[in-house]
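**Student:** Make a model of this:
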Amino acid sequence: MTSLGGRRWWVLAALVVILLAVSLDLTALNIALPTLSAQLGAGTSALQWIIASYTLVSATLLIPAGLIGDRYGRKKTLLGGLALFLVGSLIATLVSSPAGLIAARTLMGIGSAAITTLAMSVLVVVFPPEERPKALGAWAAASFLGLPLGPIIGGYLLDHFWWGSIFLINIPVSAVALVLGFILIPESRAASAPRPDFAGLLLSTGGLVAMVYGTIQEDEYGWSSPGVWGVMAAGAVALVAFVAWTRHVAHPLIDLRLFADRRFTGGVVPATLLTFAMFGVLFVAPQYFQAVLATTPLGSGLRLLPLIGGLVVSSRLGAPLVKRIGPRLTIALGGLLITAGMVYGATTTAESGYGLAACWLTVAGLGMGLMLPASMNAAISALSAEQAGVGSAVVMTVRLVGGAFGAAVLGSLLSAGYRGRVDVAGLPPAAAEAARAKVGGGLAVAERLHDPRLLHSARAAFTHGMDVTLLVGAGIMMFAALLALILLPRRGADEAMGNGQSTHEYVSA
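**Tutor:** Prediction:
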């Protein structure tokens, strides 16, 4: 809107700052997992919920947040999301239990969904078409910078302050963005917007939460427990009911007809499986650095840079490669590189040094940088102008759900692999139980008892669990590469993707 004059760049500054805070938050938290395990007494299931509560809530609310903003006012919804993110961050700095942190992360996830969805809509309203590419470029850069900065900033804060400091940075940033947004952002809403599908939201959210809950609890209680299979069965029934409801309601939460297009499905499915594996890597790698290599949180963040570096480098090469060989082969090549990296990472032992980790993380990062932009653009290319908004939200929703399941499933594999290998023979019953209770338990007990045998056993057990996790992730990525080759058409997607449009805005979406 040209009537805003130069003030619209202040609007952009406010939106970019809060987006950077949102993107920093998730990657910084992964560095804090070992610290949370030690200082909050959080076991693997609690750590999985600290991650999954945020991503699952954010994923399921992306589309409803957009519909609510269109119907009741984008500015109101965005500022409400900012306020919730601020309050959740404040609570997170004050809580002293895993349950309290999970509740705070849930609030932050609700706020994040509104911020992510509505800020893009505000940019479209505020900036005229000739200035929109520059604004969207700044928006994309903020998302992209969160990847490398999150682990480094989070590691520095953890090295110098208490664990809650990783959330403290969100408070002034959110407050400034809230004030600027209130003053500068114009209110807007759609001329006609359908009533949000709250029944569909309830069914989909309930089903997904139940499935994730069962997956996380399986490691503790086993598949035979009614609290596991019963909850997962209820979740499956809710998701089936959601699909049935979606087919008959006039304005569904998700238009399932999008998945009938092979370009859309061939892009979304590999991107979702990649997010599944990527969240698993970010769950286990920082814990490996701190538990086995005995690094500081800052050192752990710096040791993730090969993954980020590989991703950044190959994402720059992705668009030219798509023009040359097409999206099918680009996605498949990326999947094979990730597979190779994870298989190499699965050779890690307790005696392995950082050199091996740096190599497999670099190779995996190179594959991610090729695969994710090409997959996202393949999906987006299938959307008409009328479908662009809701279609993009569907892509992000499915990917974030995949991320929540990735942290849950691969985290459970890590825990199961550890518990099956840690040697607690000869320990007093209480110490033995503490050593097996959580992934880092054996290390804490070994340090307390000054037991070098248990320390070596715990580290070997951790690397075994990580190796199993990486091998499963490698299988998933091989499957993703094959699906891209099978689902994506040979010509249609290639032509749509070969028009030279930039893909960088989708790298961190």
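**Student:** contacts, neighbours, all on C-alpha from now
**Tutor:** Fine.
**Student:** Give me the number of neighbouring residues for the closest residue in space to I166 that isn't next to it in sequence.
**Tutor:** Residue nearest to I166 in three dimensions, not counting chain neighbours: G154, with 5.6 Å by C-alpha to C-alpha, 6 or more residues apart in numbering. Around G154 there are 28 other residues, counting by other C-alpha atoms under 10 Å.
**Student:** compare with the first, here's sequence two:
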Amino acid sequence: MGDDLQTLQQRFGPRYPQWLLAVLMVGSMAMILAATSINVALPAIMADFAIGRPLAQWLSTGFLASMTAGLLLAAWAQARFGARRTAQCGLLLFIISSLLALVAFAAWQLIALRIVQGLCAGIVQPLAMVLIFRVFADGGRGMALGIYGLGVMLAPSLGPAIGGYLVDNFGWAAIFWMPLPMCLLAMLAGQWLLPDQRLRSTPRLDVLAFVLLCVAIFAALGFLAEAQRFAWIAPRVWLTGALAVITVGLFIWRSRRATQPLLPLTLWRHGGFRSASWVALTLGLGLYGSTYLIPLYLQTVEGFSAGRAGMLLLPAGLLMGMASFFGGWLSDRLSAAVLLSAGLLIFALSAAGLAWVGQGASFVLLCFWACVGRIGLGVLLPALSTGSLDILSSEELAQGAGAITFVRQLGGAFGVNLLTFFLEWRHSAEGGDQWAELLAFKQSFWLVAGVFTITVVAAWGVKSTRA
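**Tutor:** Purely as a prediction, here's the structure:
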């Protein structure tokens, strides 16, 4: 059976929940640092491997896509192997892939290793929320979630800042060894502190549905990536597109007939949940797309170093954490539709501001507009969680929380991909020179502003249907 939480609490005493919370924070922050710090290293990697943006963006989208798929394996892995074995194996594989990245000599090797890292992150991260809910069942859960959330919010801000400094002084390879100390610490402490209890009746994993979903996601991303480099009639373009359509259809067919579907499609029978999913997709695009687009713009157009580009996002991330706390307080007092609309419009204003400022704008002005956007995201995150789950029945809450997280991550993966597609298209259409580069980035920011503004229509549909 293994050590359960009650046994571990008796062994380590009343301070055990706090020690476990610290381990979970360290492990989650390591995964998030790896996800966000790569963006400041992209120009250096592109120069070193002589690749363009269509291929380099896979370092970000590949991680996000495999992380999205990994989320669906987390609950099954914890039930089948226990939290300790699941976390230890995930962290060990993450460490091995990070070390292999240091000796990679081709771009495709780095991309493959990033996909492995993303899968590990997708499996390991959801364990934290489950264990916090269980270990703090007798009280203090709200404070524990707040402390954990603060760490998770700080990590995306620290990632580009620390990563930028390391890239400037040690090269892009430093991005891959940066999270290793935290991973090793989480592995060492987790060997004693993580529960190892397994369920007698493990839910069956629908392997075929998982394979179909992974093929569908990567085929769709591959279709968009290849369309940036080749004509639409090229076999490598339309074949990947056709594969994506076929596998999506097969996945839906499989899920509708399964007794325990990998992704419960019945959740989307609620009109409010469908509206919340549109907001989640847009949120993912804004959260990960801006983290990708802003550092690239600062280094490519404004001539910032990787360290300076990362530092610009640091205060923005800190404000995002504060706004998230404030947004959580507001979510108990205002409707989700109002808060979601406000957050979307605030972020749209930020994207429009970045599109409006001219080349050579001051560090302070660029930082101001980045901060405005992070405030909008901070308001959006808690409102989306409460608004999407309040629509569902109590029996659907666990499935709904996983599904809305899956949709948000999917929006991040496709958001980065689509922004790269749009950026390359506009760069070519405007002439392909340095001036075209500036215009392409400006138009990309305007596109993001437009998408967030239009999504306000969906936000007004996020209303509770329960009495």
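**Student:** coming back round to it: let me know the helix or strand that the counterpart of the residue nearest to I166 of structure 1 in structure 2 is in.
**Tutor:** When the two structures are superposed using TM-score structural alignment, G154 of structure 1 falls opposite G163 in structure 2. In this assignment (DSSP states H and E), G163 of structure 2 forms part of helix 141-170.
**Student:** Same question for that helix: list its buried residues.
**Tutor:** 144-145, 148-168 (16 or more other C-alpha atoms under 10 Å).
**Student:** Please tell me how far the aligned residue in structure 2 for F462 of structure 1 sits from G431 of structure 2.
**Tutor:** Taking TM-score structural alignment, F462 of structure 1 has E437 as its aligned residue in structure 2. Summarising the geometry, the distance separating E437 of structure 2 from G431 of structure 2, computed by C-alpha to C-alpha, to the nearest Å, is 9 Å.
**Student:** higher neighbour count, those two?
**Tutor:** Per other C-alpha under 10 Å, whichever of E437 of structure 2 and G431 has more neighbours is E437, with 20 against 12.
**Student:** Please name the residues that touch the counterpart of S388 of structure 2 in structure 1.
**Tutor:** Structural alignment (TM-score structural alignment) places S388 of structure 2 against A379 in structure 1. With contact taken as C-alpha atoms under 8 Å, 6 or more residues apart in numbering, A379 of structure 1 is in contact with 263-268, 395.
**Student:** cool, and L312 of structure 2?
**Tutor:** Contacts here follow C-alpha under 8 Å, 6+ apart; on that basis L312 of structure 2 touches 161, 363, 366-367, 370.
**Student:** if you set the cut-off to 6 Å instead, what comes out?
**Tutor:** Applying C-alpha atoms under 6 Å, 6 or more residues apart in numbering to L312 of structure 2 gives the contacts C367.
**Student:** all helices for the stretch 251-400 of structure 1, in order.
**Tutor:** The residue ranges that make up the helices of the stretch 251-400 of structure 1, judged by DSSP state H, counting those that start in this stretch, are 262-291, 297-303, 305-345, 354-380, 388-419.
**Student:** Now do the longest one and helix 262-291, the angle between them.
**Tutor:** It refers to helix 305-345 of structure 1. For the pair helix 305-345 of structure 1 and helix 262-291, the angle between their directions (axes from the mean of the first three to the mean of the last three C-alpha atoms, to 10 degrees) equals 90 degrees.
**Student:** quick one: the match of G154 of structure 1 and F12 of structure 2, what's the gap?
**Tutor:** Separation of G163 of structure 2 from F12 of structure 2 (C-alpha to C-alpha): 36 Å.
**Student:** Over to G412 of structure 2?
**Tutor:** 40 Å.
**Student:** With G190 of structure 2 instead?
**Tutor:** When C-alpha to C-alpha is applied, the distance between G190 of structure 2 and F12 of structure 2 equals 13 Å.
**Student:** So for the two, which sits in the more crowded spot?
**Tutor:** Set side by side, G190 of structure 2 and F12 show more neighbours around G190, with 21 against 13, by other C-alpha under 10 Å.
**Student:** chain center to the strand or helix carrying the match of F462 of structure 1: distance?
**Tutor:** For E437 of structure 2, the host element (DSSP H and E) is helix 434-454. Taking C-alpha atoms, centre = their mean, to the nearest Å, one finds the center of helix 434-454 of structure 2 at 22 Å from the center of the full chain.
**Student:** got it, and stretch 69-86 of structure 1?
**Tutor:** On the basis of C-alpha atoms, centre = their mean, stretch 69-86 of structure 1 is displaced by 22 Å from the centre of the chain it belongs to.
**Student:** Ok, stretch 107-120 of structure 2 next?
**Tutor:** For stretch 107-120 of structure 2, the distance from its own C-alpha centre to the chain's C-alpha centre is 15 Å (C-alpha atoms, centre = their mean).
**Student:** Could you tell me where that stretch falls in structure 1?
**Tutor:** Using TM-score structural alignment, stretch 107-120 of structure 2 pairs with 98-111 in structure 1.
**Student:** Where does L86 of structure 1 sit, in terms of helix or strand?
**Tutor:** In this structure, L86 of structure 1 is located in helix 74-94 according to DSSP H and E.
**Student:** Now do that helix: which elements does it pack against?
**Tutor:** Using 3 or more C-alpha pairs under 6 Å, 6 or more residues apart in numbering; DSSP states H and E as the contact criterion, the elements in contact with helix 74-94 of structure 1 are helix 98-126.
**Student:** and the helix it packs on, how far from structure 2 on average?
**Tutor:** The superposed helix 98-126 of structure 1 is, by mean C-alpha distance after the TM-score superposition for structure 1, a mean 1.9 Å from where its aligned residues fall in structure 2.
**Student:** Same question for that helix: list its buried residues.
**Tutor:** The neighbour-count criterion (16+ other C-alpha under 10 Å) identifies 98, 101-126 as the buried residues of helix 98-126 of structure 1.
**Student:** quick one: contacts for A92 of structure 1?
**Tutor:** With contact taken as C-alpha under 6 Å, 6+ apart, A92 of structure 1 is in contact with 101, 104.
**Student:** Could you rerun that using 7 Å?
**Tutor:** Applying C-alpha atoms under 7 Å, 6 or more residues apart in numbering, one finds that A92 of structure 1 lies in contact with 101, 104, 164, 167.
**Student:** Check the gap between the first one and G111 of structure 1 for me.
**Tutor:** Spelled out, it's L101 of structure 1. Per C-alpha to C-alpha, L101 of structure 1 is found 15 Å from G111 of structure 1.
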